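In: fold the following for me, if possible:
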Amino acid sequence: MAGMQRAMVACTKFFCPPAEGSSPAGQRSFLGFTSFSIRDLLKSKEPHISLSLRTMDRVNEVGEVKVSCLQMEGESGDRTPPEHKCSELCDSLHSSVHERENSPTMRAVLCAQVCKVYRFQTEDQRWLLVREQMSETPLSFSLPKQLLSALIREHTDRVREVKELGDLSPHWDGLRHDVINHCNHLVCGYQETLSELDKLSVSSSFKSSCSKSDKHLQFVPTNLHSQRMEVTDPDSAGVWYEVITFGAPSDHHQAFKHGGLKKLLSKRTNSTDSSVSYSEDESSRARELLSNVAQLQPLVFGLAEELLAVSLEHNTARLQEVLEALAQQTELFVHALKDELVRSALLAIHNQFSANYNSSHVHSNGLICDNTSDGRDGESSPGQQDAGRQDAEYDEEEWDRTWANVAKSLNCIIVMLDRLQGREDQPQDQTPSDQQDAAPGDTNSQNTASSSLSAASWQEQLLPLVVTLRDCVREAVCKARAAMTFVILQGAVACTLNQGPTQIVQRRHAVFSQTLSAAVCGFMLKLYGGLEDPEFLQQLLSVGLLVQFEGLLSTYGDEVGMLEDMEVGVADLSGVAFTVTEAKTEQPDDLLPTLRGAWGRFVVEVPLPSETFTSLPREVKEGRLILVHPVLFNIGINQQQSLAERFGDSSLQERVNQQSCERLRVYCQSLRERLPHMAGIQSLSDSLSSLERCIETKKRKNVEVLWIAATVCRQVNGVRLTSCKSAKDRTAMSVTLEQCVLLRDKHTLSQQSFSSALDCMRRDGCRMENVQKNVGNRKFAFSGVQLLTFPKLYRPPDGSFG
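Out: Take a look at the predicted model:
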């Protein structure tokens, strides 16, 4: 029975702590016995069955044993030769054995799972059951497709907006033409890419490392997988650890002849003259103001004409009704114009073009144009003439006087009507001939004598005042349209032409798409694991989510460009936010995240089943945004990094690590201030100080930077992502090392088992399956000479590379 018991322990979950004073671990002692039917085990819906151990007389219970079905004979897909198979490897599974892992939410985000199960010994001679799971995700294709659709809509809308600006002066029309060409070029390319992805995504959720240069797959992350590890020890239930692995987000199709995004954007910034730019919010305000003015101007003009027509009838009630309507619409018109954006835009127009034009004026098309005419082709109001006066002096109060004139002209009409209506009750002493002989006087003067006004009809008295009102409204509309058109066009230029040539914009969008897909996958898994943790949910709402990228790229050759791409892609995640919504159904498609917004302000909506959603805190259910705080730490570990450190330049890596360390410290400081009682928060200071010292230390291949950064990330419930060129070889070394370190530090994996566990995971674990998926063989792409330059803990076991 003792021999049977040990055999059972080798392949089951065993929970039977020894009684006090029991024999040493090296000796065998009979604890008890139990029996069960294999048929019952195989038919059980649960992943295991619990059995009581009893003494031989069947009277006393002496413990409990849990029996799990890990492998059926002949079903193992492990192709590793018997002489190389790890003794710790229990099984190779291709589907989840846990009910929770088969939940609708997990099935929506993970697919094509490959599992490996190991048993390792702890320092106190007990057994750890370790389940390693690698999964693909449909997000590899669904998010890039959504991003492409959003970019197509955004650029199509921008083309429509600039076309709706109407007739423009030659200079501005040329600029508009450039914006339209830029947008149309992007839209055409993105529509083609989206069409190709629609064909592929039906049957695939995986882009292999061999396809990283494929033109139509540039928006799809390379070799994106979720790497998860569940650890079950005798004292606790399963604990999950997660790392997202994917090829460094970069544009392999355009390659790296001229460097990566960081270099390309820096060159453009240095060579481009600074010009005024407007945010999307300001552009939206400009569009709204133009819309309001376009609606209110004809209403004011129509009511003014109606006022003149009604004045012929001498119908006091009707006249008062029209006057009130005119006053109301004019007040709305003036209120719409009293926007600081108009004044600042008019000043920006003057400043931008005063050096290029000897004189300028506000053209009827609403923008500045050359002053080629003598101004005598048609009459203009005094305000329009003022708009074209000397460039040397610009009166910043001119706009205030412009909209104030509208209000004053309305007030003159109101005063005049009051006087006209007041004369009805006065005695008519004058004869018709006397009225004809009376002089009309100055109708614009508020001091005109009542006797002189009474001779003229009401319409004659009102007409000049209405004309003045219309002139003032036209002048205000002309200047406001010029200012707001300038804002909209400059906003369009900032979002298109100022971002660089279309090749750079496409590169940036593609890199961002790869980065976003991986980050969303990580967030969803982190969210699913923390739904029952109120402290974690409060952290998301109060501080946001830390997303920590680990790079293993060298700073030599093409990988410099990859790191430059990755740096920009990670930084662009700062413009992304998450929110949680209630799913319509529990179908996989309804549980996939959706993307809304535009470039620089995307929001990812993560749906949850109704039952789960209703149990969340109120702030989460109300759609409060969860901000993203991305950081990137990179340490090159291969032979090319050795060349860079001896003969090249590692300043890019040093700068990236230093900046990320500062951002990480800011995030942790916010966490301490807002959630001071969070578990483990006080120990962050020591970890951050150690990280800063490591970064400042000029040590070659200082992988301790990566280890400490990963530790801090886990302390603050962050998302961990690891990348090398294709996430196949160096990434495998990093992920397996991280898993074994977690087993040692968190679950007391014995030091004697550490090396064997590391070799076992690398030789027979999920990452070897990843190599098989990508290149069709089961060898890491290292040579013996190359590995001599690797840190020792990043070297695979003999027989697993070549």
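
In: going by C-alpha atoms from here, please, whenever you check contacts or count neighbours.
Out: OK.

In: so who does the residue positioned nearest the centre of the chain touch?
Out: Central residue of the chain (C-alpha atoms, centre = their mean): residue 576, 2.2 Å from the mean position. Contacts were defined as C-alpha atoms under 8 Å, 6 or more residues apart in numbering; by that measure residue 576 touches 600-604, 627-628.

In: what would those residues look like in JSON lines with distance to residue 104?
Out: Output for these, formatted as JSON lines (distance: C-alpha to C-alpha, whole Å):
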{"residue": "600", "distance to residue 104": "31"}
{"residue": "601", "distance to residue 104": "29"}
{"residue": "602", "distance to residue 104": "26"}
{"residue": "603", "distance to residue 104": "23"}
{"residue": "604", "distance to residue 104": "19"}
{"residue": "627", "distance to residue 104": "26"}
{"residue": "628", "distance to residue 104": "26"}
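
In: hmm, which of those are the buried ones?
Out: By the neighbour-count criterion of 16 or more other C-alpha atoms under 10 Å, those include these buried positions: 602-604, 627-628.

In: narrow those to those in strands?
Out: Applying DSSP state E to the buried ones among the contacts of residue 576, the entries found in strands are 602-604, 627-628.

In: same list, these, but as JSON lines with distance to residue 770 please.
Out: Supplementary listing: these in JSON lines, determined by distance: C-alpha to C-alpha, whole Å:
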{"residue": "602", "distance to residue 770": "32"}
{"residue": "603", "distance to residue 770": "31"}
{"residue": "604", "distance to residue 770": "29"}
{"residue": "627", "distance to residue 770": "32"}
{"residue": "628", "distance to residue 770": "29"}
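
In: how about this one, so we can line them up?
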Amino acid sequence: MHRALDACTALFSSPGDNTGQTRLFRFSSFSIRDLLKSKTPECNCLQLRPVDGISEAGELNVSTVQMEAEIDKKNTENKALCDCIHGSLHDKEHSPLMRAVLCGSVCKVYRFPAEDQRWLLVREQMSETPLSFSLPRQLLGMLSLEYSSRAQEVMALHGLSAHMEELRCDIISRCDHMTRCYQETLQQLETLSAVSNFKASSSKSERHLQFVPTNLHTQRMEVTSRDSAGVWYDVTTFGAPAEHHQGFKQGGLRRLMSKVNTNTCASYSLEERSRARVLLQNVSRLQPLVFGLAEELLSRSLEPCAALLQPVLDDLTSQMEEFVHCLKDELVKEALVAEHKQTAARCIYTCNGNLSSDSSANQESRASDGQLDVSRPKEEYDEDQWDTVWANVGKSLNCIIAMVDRLKAKQQSPKPSAPPDTSPHNSSNEPSSPSSLVSWQEQLLPLVVTLRDCVREAVSKANAAMTYVLLRGAAADTVEQGSETLVQRRHAVFSQAITAVTNTFVLKLYNGLEDADFLQQLHTVGILAQFEGLLSTFGDELGMLEDMEMAVADLKKVAFVLIEGKSDQSEDLLPTLTGTWDSLVVNVPLPPENFSPLPQELREGRLIQLQPVFFNIGINQQQTLAERFGDSSLQEILNQESCERLRAYCNQLQDKLPHMANSETLPQLLSGLESCVEAKRRKNVEVLWLAATVCRKVNGLRLTSCKSAKDRTAMSVTLEQCVLLKEKHGLDSQHFSAALDTMRREGCRLENVQKNIGCRKFAFSGVQLLAFPKHYKPPDGTYGHAQT
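Out: This next block holds a predicted model:
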């Protein structure tokens, strides 16, 4: 962490330069802390280095020259600032919460002049996160288990028609393939994550890293002045979530998924599939119980004793009532109708679409003779048929009950007197005739047989219907999602996006644990995640934009929940994933001392809904081509839709928590953003600025991306940091450009470039920069490398 205090830069004016502007062409670094604590007015002699860093360019003696009247005052201020930031380094960043999500930090410190002759001490920090590999591994494991479980469930289904059996085989084959692929990728990631938490931009096309976000970092800025304690601003930067391994020749997910055939078959929700599973379990449990009680009833009917029959009949009645109640689910009727329609449609297609001309002519001839009709589907399934089936079950039971009642009545009625039998063979102790015993069983047997037949029919149809629901649901989640490569692409880009947004949420949560309004906002309206894109709508980047659009859209199915961690150890504070692909929950553990003060709703597991929005403005030379000769409609659509979702979130915040959304500037900002989007001006970066401002107003999450998050992203985050310094902390306007150039020349983002490609130069050329907006151009000497 010693690098945190090594960012004081010497500035020199070029001889003969009368423009009044400061140019940085030689520099030297030293420790501000050592300088302020030094008892001598001069530090050691330092070597000046030119920007290219090739050779030395003279010497520099650093001294603390100040007006005598202000020496004590300024020394006190400087030491207070340094002590404050030094304490921040060792207290805040080394807390268990921060260690759980931040690692590999690089820090830079600046001292900028502010208005009213104040000074701002700014610490810029760029950090990796262990979540880069942790969450993708968890997602791969979850998907593998989901596909494996789906295959096992489908394999257990039986009694299928021929075409449904074919569909089942396709589902099982797809599930097995996806399970093998994801388990293989998971094993590779487990090996790599033991030695790294970072995926460089040069590795973005490697297949085994497709689930890992590219160049994921947290860019943090802490601002300290004599008037305020440290204030933090966070932005997560990562390469646009895209599938570089598969490439973009056929476009991104938006185009690829539009080519997938939309199945017209019935689709069933997760809740309906769950009901189908429960119904199958209940039917399979109740059928043997009903049959067993029916057999026992017959067995006891051998003796004409109502007292023996009644308990069995009561148990049978109870089980039959539960059985009929299960069958009355409307889902069974709907599934039977849908299955019948699909079977009929397939039969028509087989007859009319797959016959040879001779065979078709023969079929038509037979149809004209009334022998065969291939022009019409089978008779429409009568929806009342199912009601009749389960109603017959109840009626058959009622017949048995009525028969037992009649038998009991006969037994209880007085018997007519019979003439005395004078036969010598008759005696008072001879058993009576068995005709009455046989009569009871004979009368109950046909009714019990009818009951069993009705139950079998109901069970058969219910099993067929619920099997259809489960099979159609499995098909919707597998074979109907498109090819294996398309599904893997969607999962991969989603993995990159959820990893980045989870890292951002965790840091936002840690910083807001003492903010009661923020915690209330979480469980009341959820949290906003604003993705900023700098991708062009031309060439491969158009495909990346299409991938990123789908990745952000899929985040709407994600929710966070806060749980109590086992301890304050880093490994016990890592977020975990639960749920399924269609309903994913991120569990965020907190140490017991941080969890117990939370609002009751959060402690009880209230879900925190994620509300993602995505604004994109292309700024490079390829966007110039797209605007003049291509098509930028996708960007316009994305920005317009995001405006609407952002407005909806702010309205929800206003309705439920008016005290948090009563800022007079928020409606103005939203109106200004909508006007900018509707204006459709070229490279209108004001859209990004306004969206980011609204996001911070509502305590949202900020994420910024370009192709690899090292060049254009660097220009964006440094610009945002300086704008925040100016608007929130009074950075002197005359020093705005100098501060911006200093951050880009000496800050963490140049370290990011070095980290990714081994070169301390942004990947821009002078010609390319001609197309860039004014504030997105790096200072001279910091660009020129061709590698991207």
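
In: for the stretch 301-450 of structure 1, which segments count as strands?
Out: Taking DSSP state E, counting those that start in this stretch, the strands of the stretch 301-450 of structure 1 run over residues 360-362, 368-370.

In: now, of these, which is deepest in the fold?
Out: Here the criterion is mean neighbour count by mean count of other C-alpha atoms under 10 Å, and of these the winner is strand 360-362, at a mean of 22.

In: list the contacts of that strand.
Out: 354, 368-371, 384-385, 387-389, 391, 478-479, 482.

In: go with 10 Å
Out: Applying C-alpha atoms under 10 Å, 6 or more residues apart in numbering, the set of residues contacting strand 360-362 of structure 1 from outside is 346, 350, 353-354, 367-372, 375, 384-391, 475, 478-479, 481-483.

In: repeat for stretch 155-171 of structure 1
Out: Where contact means C-alpha under 10 Å, 6+ apart, the residues beyond stretch 155-171 of structure 1 that reach it are 150-153, 173-177, 179-187, 287, 290, 363-370, 481-482, 484-486, 488-489, 491-492, 495-496, 598.

In: just the buried residues of it, please?
Out: Counting neighbours by 16+ other C-alpha under 10 Å, the buried set in stretch 155-171 of structure 1 is 155-156, 158-159, 162, 165, 168.

In: trace residue 647 of structure 1 over to structure 2, please.
Out: The alignment partner of residue 647 of structure 1 in structure 2, by TM-score structural alignment, is residue 629.

In: give the contact list for that match.
Out: For residue 629 of structure 2, the contacting residues are 538, 623, by C-alpha under 10 Å, 6+ apart.

In: gap between it and residue 169 of structure 2?
Out: Between residue 629 of structure 2 and residue 169 of structure 2 the computed distance is 48 Å (C-alpha to C-alpha, to the nearest Å).

In: repeat that for residue 521 of structure 2.
Out: Counting by C-alpha to C-alpha - residue 521 of structure 2 and residue 169 of structure 2 are separated by 48 Å.

In: more crowded one of the two?
Out: Remark: of residue 521 of structure 2 and residue 169, residue 521 carries more neighbours, 18 against 14, as counted by other C-alpha atoms under 10 Å.

In: map that one across to structure 1 for me.
Out: Mapped onto structure 1 by TM-score structural alignment, residue 521 of structure 2 lines up with residue 539.

In: that's a strand at that match, yeah?
Out: No. Under DSSP: H, G, I helix; E, B strand; the rest coil, residue 539 of structure 1 falls outside any strand and is assigned helix.

In: doesn't residue 673 make contact with it?
Out: No. Residue 539 of structure 1 is beyond contact range of residue 673, at 11.4 Å (criterion: C-alpha atoms under 10 Å).

In: and the strands in the stretch 501-650 of structure 1?
Out: 545-551, 576-582, 594-596, 602-608, 626-634.

In: flag every buried residue along the third one.
Out: Which is strand 594-596 of structure 1. Going through strand 594-596 of structure 1 with 16+ other C-alpha under 10 Å, the ones that come out buried are residue 595.

In: then stretch 712-723 of structure 1?
Out: Neighbour counts over stretch 712-723 of structure 1 (16+ other C-alpha under 10 Å) mark 712-714, 716-723 as buried.

In: in structure 2, what stretch matches it?
Out: Counting by TM-score structural alignment, stretch 712-723 of structure 1 sits on residues 694-705 of structure 2.

In: can you check stretch 748-755 of structure 1 too?
Out: Applying TM-score structural alignment, one finds that stretch 748-755 of structure 1 aligns to the residue range 730-737 of structure 2.
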